[in-house]
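Colleague: quick one: sequence and predicted model below, then my questions.
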Amino acid sequence: MPTAVRAFRNPRRRRYRRSPWRSPSGQEMAMLGKLFLDHPRTVNETYGEHWYVANRFGLLMIVAGLGTMLHGFVPGLMTRTGSNMVKKLHGEMAHRQPANLRPPSSDAHSVPPQGWHLEYEI
């Protein structure tokens, strides 16, 4: 190596670094499992199934939120969009739960609870 180049070299720099493409350690695999696999397993889904369901729910909530915002500007438009989507998603979520964990009235078309006023729906 030429002398000029050697003078600028950092003497503390490691000569051999671990490759970024190395295989993960057991601790790293446990962390990845906790982040990506533990929750889907608790709801009896694969990672792909959980990804699809969560993204579908999220997209439907965004669409309903935009409709509700439009309703805020023009109250005559989309008068029940937000409420209907909340009921639909709640019904789907309640239906997905195991039977022993479902709330008593998990039917999406059930009678509204006492004190529920339809005129306050969005």
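Modeller: It's in. Numbers count the residues shown, from 1 in each chain.
Colleague: rest of the way, CA atoms for contacts and neighbours
Modeller: Fine.
Colleague: quickly note the distance from the residue nearest to residue 102 when sequence neighbours are not counted to residue 33.
Modeller: Once flanking residues are discounted, residue 102 sits nearest to residue 94: 6.0 Å by CA to CA, 6 or more residues apart in numbering. Noted for residue 94: a distance of 26 Å to residue 33, by CA to CA, to the nearest Å.
Colleague: just want to know which of the two has more residues nearby.
Modeller: Neighbour totals were compared for residue 94 and residue 33, and residue 94 leads with 19 against 12 (other CA atoms under 10 Å).
Colleague: want to compare, so here's the second one:
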Amino acid sequence: MIKRAFTEHPASVGESYTQHMGMAFGFGAKMVTAGFACLLHGIFPFLFKCTGRNCIEELHNRMVTHRDKRNCAETMPAVEGVQKHLQAAE
């Protein structure tokens, strides 16, 4: 039962527990770094002008590229929302 709690979601996206942890850590580190850049941009508007947008686009592309089709219905609303937001920003 406990093992299933750690493996069910990673398996639903076609990853092992450790693969999923690596992907999640990578996404989290990228978001934290971009978040700090956005905070600095708020103070110094001439710095990191595109960092937040570039991070969102990169993570979106990575997630769509690596998304397992079995889990597509669960992730599709979030992906479509990001796509609409990115198109509106252009």
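Modeller: Received the coordinates, thanks. On a predicted model such as this, the values are computed, not experimentally measured, just so you know.
Colleague: TM-score of the superposition?
Modeller: The TM-score (TM-score structural alignment, normalised by the length of structure 2) is 0.76; 79 aligned residues with a CA RMSD of 2.2 Å.
Colleague: which helices and strands sit right next to the longest helix that structure 1 contains?
Modeller: Ordering each helix of structure 1 by length in residues (DSSP state H) puts helix 47-73 first. If contacts are counted by 3 or more CA pairs under 8 Å, 6 or more residues apart in numbering; DSSP states H and E, helix 47-73 of structure 1 sits against helix 81-96.
Colleague: wait, what's in contact with residue 50 of structure 1?
Modeller: residue 40 (CA atoms under 8 Å, 6 or more residues apart in numbering).
Colleague: state the distance from the aligned residue in structure 2 for it to residue 14 of structure 2.
Modeller: Aligning on TM-score structural alignment places residue 50 of structure 1 opposite residue 20 in structure 2. Going from residue 20 of structure 2 to residue 14 of structure 2 by CA to CA gives 9 Å.
Colleague: and what of residue 88 of structure 2?
Modeller: Per CA to CA, residue 88 of structure 2 is found 31 Å from residue 14 of structure 2.
Colleague: among those two, which residue is more densely surrounded?
Modeller: Comparing residue 88 of structure 2 with residue 14 by other CA under 10 Å, the one with more neighbours is residue 14, at 16 against 8.
Colleague: who's in contact with the more buried one?
Modeller: Neighbour list for residue 14 of structure 2: 67, 68 [criterion: CA under 8 Å, 6+ apart].
Colleague: now do the SS call for it.
Modeller: coil (DSSP: H, G, I helix; E, B strand; the rest coil).
Colleague: do you know how far the aligned partner of residue 48 of structure 2 in structure 1 is from residue 7 of structure 1?
Modeller: Alignment note (TM-score structural alignment): residue 48 of structure 2 maps to residue 78 of structure 1. Per CA to CA, residue 78 of structure 1 is found 72 Å from residue 7 of structure 1.
Colleague: and if you look at residue 32 of structure 1?
Modeller: Distance from residue 32 of structure 1 to residue 7 of structure 1, by CA to CA: 43 Å.
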